[in-house]
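Participant: A predicted structure for the sequence below; I have some questions about it.
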Amino acid sequence: MDLPALIEALRRVLPERERIALHEPEFGLAERQALLDCLDSGYVSSIGKYVDRFEQELAAYTGASHVVAVVNGTAALHIALKLAGVEQGDEVLMPALSFVATANAATYCGARPHFVDSEFTSLGLDAAAMDEHLRHVAVASKEGWRNRETGAPLAAIVPMHTFGHPVDLDALVALSERWHIPLVEDAAESLGSVYKGRHTGRAGRISALSFNGNKIITTGGGGAILTEDAKLAERARHITTTARVGRGWTFQHDEAGYNYRMPNLNAALGCAQLTRLPAFVEEKRALAARYREALHDVAGLKFVAEPADTCSNYWLCAVLLDEARGSTASASCELRDAVLQATNELGIMTRPAWDLLHTLPMYADCPRAALPVAEALARRLINLPSSPQLGRV
């Protein structure tokens, strides 16, 4: 890999600064005014006009019929899995290449992650590989498909739109329908991404978004549940509000709920950020186009572009290094780390993909398929600085 050429290409794309962050939020007067208005109202917790407004505006942007705003993306995915029917002792099929929250959300339901492979095109779940894996590991029962090796029900499929690139939803929906296993989208990274003309997060019965500080827009901490099902939305709203039932001046609770609703203060920030989302998407796509052009002739790597028939928000731009000479895993990891060290020493913040979930100590014993692509991505992929403001010319 031509490291000097890579650094020169990055210098042509990026501004001259002492340090360039991987992804940082941007706030202006609108955000300040919304927060001050919220503070002046006195409604800063889970009740207030901004919570309702944020849900309505997010529904309008994504096209989802119902939106329930919650405290973070992990909480959103936890509730989405719970409402999809995931229970204690189940297994949830998910990519090994994902942020830890995907696996944690299943764990909160008392279920175990079941890791499957990714594809190079979208970096997300490989439907064909999962289908082959299910033919080997799944056995039919009266209650549905079970893992023949563990006996656990296979309760859900959770694709994640890696770095904002939409996964092959047509293939995964067909897989879900063929195996009668519910599809729950982890759309945490893909606000503003579109698959065949439809916003991500709308392929299954329910999905989750994130508005963490490093996402394309932020509410500080925050997430949302998207669904087309009115009953699921009503149920989500109830259990994320501590299952509270208002009776006059008293409050009763009819089950063990969760204190997961988004505070009005966070929603106020979100409303202001939503007005800037179209511009953020445009700027991030412009940055991706500049990276792609600058890196085109750099030997030994490929810019990770959006899959066909999609419009990615390019939440995090990335390059995929060629396998190191000799094609050994350790050699490729050493090459990746050399690039990371050189760029970070220059103040250009780059980072590798997450540690594969099955390599984490709490998930090391979870069931998994063969993971050749995920393992290759983990040792070869590098994320580049991707803040929207970097895309402004």
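Facilitator: Happy to help now that I have it.
Participant: every contact and neighbour count from this point should use C-alpha atoms.
Facilitator: Fine.
Participant: which residue, other than its chain neighbours, is closest to A329?
Facilitator: Nearest residue to A329, sequence neighbours excluded (C-alpha to C-alpha, 6 or more residues apart in numbering): R379, at 7.1 Å.
Participant: my guess is the one you found contacts S332. True?
Facilitator: Yes. R379 is in contact with S332 according to C-alpha atoms under 8 Å; the separation is 6.1 Å.
Participant: between these two, who's got more neighbours?
Facilitator: More crowded of R379 and S332, by other C-alpha atoms under 10 Å: R379, with 24 against 21.
Participant: tell me how far that one lies from H165.
Facilitator: For R379, the distance to H165 (C-alpha to C-alpha, to the nearest Å) stands at 19 Å.
Participant: for W249, same thing?
Facilitator: Distance check for W249 against H165: by C-alpha to C-alpha, it reads 48 Å.
Participant: among these two, which residue is more densely surrounded?
Facilitator: Using other C-alpha under 10 Å as the criterion, W249 and H165 rank with H165 on top: 31 against 5.
Participant: thought the more buried one was touching A308?
Facilitator: No. H165 lies out of contact with A308 (C-alpha under 8 Å); the separation is 10.3 Å.
Participant: and the comparison structure, right after this:
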Amino acid sequence: MTKFKNTISFIQDTFKTREFIPLHQPSFSGNEKKYVLDTIDSTYVSSVGAYVNQFEEMIAEISETRHAVAVVNGTSGIEVALRLVGVESGNEVLTQALTFVATANAIAYNGATPVFLDVDMDTMGLSPQSVENFLNEFGELRNNGCFNKKTGKRITACLPMHTFGFPVHLDELLKVCTKWKIPLVEDAAESLGSKYKGKATGSFGEAGVFSFNGNKIVTSGGGGALVTNNSKLGISAKHLTTTAKKPHSYEYDHDELGYNYRMPNLNAALACAQLENLDLFLNKKRSLAKKYEEFFKQSSLKFRTELPETKANYWLMCVELENLEERNEFLIETNKQNVMTRPIWKLMFNLPMYSDCYRDDQVNARFLEDRIINIPSSVI
């Protein structure tokens, strides 16, 4: 008998199988095949097509923003968003070390350096207090922006990530960023459908970016979307991601360094069908989260739930173990029983390419790194 036998049995009973239970698999219960076949019949399978436009309209409505730009993945969307808010080579960007590597990579793609600040224990996302503490110690406001007075580098963005769909403390973070004149870009890759004080994540900063990878709550196979309420930024984002090509019926004229980052119509068709069922997916996930919450009340494991005044999409559900040893034991036992579980990510500064980046004490991030595990979270 294993220590976590009851938990494993509960998950197997909930998903009604003793076979392999994935962490998160897509649910195709709507018009996915119909729309994808429609793109094939139309021959418009690449980055031009009606479904790309429809997808952008749907995402703008869901995210409560004026502009949405379809891109090939969330990472590319963050890369472009950072460039558009002014991030350049040699700059610094404030972010969290407890995140998926794409967050840090998007900063590096712009030639900038991540500054890793601690997360809040309750959100697992970038802590406004950590940002304020860093800026009070190292920040210096000049006529042309905020600078790190120790390194001399300009701080050109703040990039929080809504971990597993749980919104960060956005009001407090925005207050700090406004005070120090630093643009906020939301890495909302995991938080489609999440809300903070009744307002959609992705709509608070200068820009927000969602991911539609195969394991997300809504998938396009591979894809992302950059959203913004800034019309100039939205227009520029579409231009840059379409190789910066100037409109013309036949000439190839490009006016700046652009990217071939537009989402293909084939992927957009899949995403449109998925988005039609977003509310259904969200409701089913909340139902699963409620079952987990009730079960883990009788357990030593702590199930992570949304905070007051927020509504999480519960993309990947997670539990907190007592310590690293128990975490590892849980991972071994569950996976041995075909119940897929995964630890939270390694802290970014523990990866070789980011080992020299500044980090603060990371007390909360280190605690969570040793204890947080994702459990099966598929729509059922």
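Facilitator: Structure received. Treat the numbers as computed from the prediction; the structure is a model and nothing was measured.
Participant: return the distance of Q33 of structure 1 relative to C271 of structure 1.
Facilitator: 11 Å.
Participant: so the two - more neighbours on which side?
Facilitator: Neighbour count, other C-alpha under 10 Å: between Q33 of structure 1 and C271, C271 has more, with 25 against 14.
Participant: okay, now the nearest residue to the more buried one once chain neighbours are set aside: neighbour count?
Facilitator: In space, and not counting its chain neighbours, C271 of structure 1 is closest to F54: 5.4 Å by C-alpha to C-alpha, 6+ apart. Residues lying near F54 of structure 1 (other C-alpha under 10 Å) number 26.
Participant: run through the residues that contact F54 of structure 1.
Facilitator: Shown in contact with F54 of structure 1 (C-alpha atoms under 8 Å, 6 or more residues apart in numbering): 69, 267-268, 270-271.
Participant: quick one: the helices in the stretch 251-380 of structure 2?
Facilitator: 265-275, 278-296, 324-336, 363-369 (DSSP state H, counting those that start in this stretch).
Participant: so what's the alignment partner in structure 2 of the residue nearest to A329 of structure 1 up against?
Facilitator: Residue correspondence to structure 2 (TM-score structural alignment): R379 of structure 1 is matched to D370. By C-alpha under 8 Å, 6+ apart, the residues touching D370 of structure 2 are 323-324, 327.
Participant: next one: I348 of structure 1
Facilitator: Contacts of I348 of structure 1 by C-alpha under 8 Å, 6+ apart are 19-22, 385.
Participant: which residue lines up with it in structure 2?
Facilitator: Using TM-score structural alignment as the criterion, I348 of structure 1 maps onto V339 of structure 2.
Participant: how close does its match get to G74 of structure 2?
Facilitator: For V339 of structure 2 relative to G74 of structure 2 (C-alpha to C-alpha), the value is 28 Å.
Participant: over to T113 of structure 2?
Facilitator: According to C-alpha to C-alpha, T113 of structure 2 stands 19 Å off from G74 of structure 2.
Participant: what about those two, which has more around it?
Facilitator: Between T113 of structure 2 and G74, G74 has the larger neighbour count (other C-alpha under 10 Å), namely 28 against 25.
Participant: isn't that one right up against K216?
Facilitator: No. Using C-alpha under 8 Å, G74 of structure 2 is not in contact with K216; the gap is 11.1 Å.
Participant: check contacts around the closest residue to L172 of structure 1 other than its chain neighbours.
Facilitator: Nearest residue to L172 of structure 1, sequence neighbours excluded (C-alpha to C-alpha, 6+ apart): A127, at 5.5 Å. Contacts were defined as C-alpha under 8 Å, 6+ apart; by that measure A127 of structure 1 touches 168, 171-172, 175.
Participant: next, give me the two most distant ones among those residues.
Facilitator: Distance extremes for those: the farthest pair is D168 and L175 at 10.9 Å, using C-alpha to C-alpha.
Participant: between those two, which one's more packed in?
Facilitator: Shown here are D168 of structure 1 and L175; by other C-alpha under 10 Å, D168 has more neighbours (24 against 19).
Participant: does the more buried one touch L123 like I think?
Facilitator: No. Counting by C-alpha under 8 Å, L123 is not a contact partner of D168 of structure 1; they are 9.9 Å apart.
Participant: list the contacts of the nearest residue to F99 of structure 1 once chain neighbours are set aside.
Facilitator: Excluding the flanking residues, the one nearest F99 of structure 1 by C-alpha to C-alpha, 6+ apart is W354, at 6.3 Å. Applying C-alpha under 8 Å, 6+ apart to W354 of structure 1 gives the contacts 97-99, 378.
Participant: in helices, which of those fall?
Facilitator: Per DSSP state H, helices hold the following members of the contacts of W354 of structure 1: A378.
Participant: what's the burial count for A269 of structure 2?
Facilitator: Using other C-alpha under 10 Å, A269 of structure 2 has 28 neighbouring residues.
Participant: how close does it sit to G234 of structure 2?
Facilitator: For A269 of structure 2, the distance to G234 of structure 2 - C-alpha to C-alpha - is 22 Å.
Participant: same question, F330 of structure 2
Facilitator: With distances taken as C-alpha to C-alpha, F330 of structure 2 is found 45 Å from G234 of structure 2.
Participant: ok, now which ones touch A60 of structure 1?
Facilitator: Listed by C-alpha under 8 Å, 6+ apart, A60 of structure 1 has no contact partners.
Participant: okay, now F163 of structure 1: neighbour count?
Facilitator: For F163 of structure 1, the count of nearby residues is 25 (other C-alpha under 10 Å).
Participant: that one contacts A187, doesn't it?
Facilitator: No. Between F163 of structure 1 and A187 there is no contact under C-alpha under 8 Å: 9.9 Å.
Participant: tell me which helix or strand F115 of structure 1 sits in.
Facilitator: If you go by DSSP states H and E, F115 of structure 1 is part of strand 112-116.
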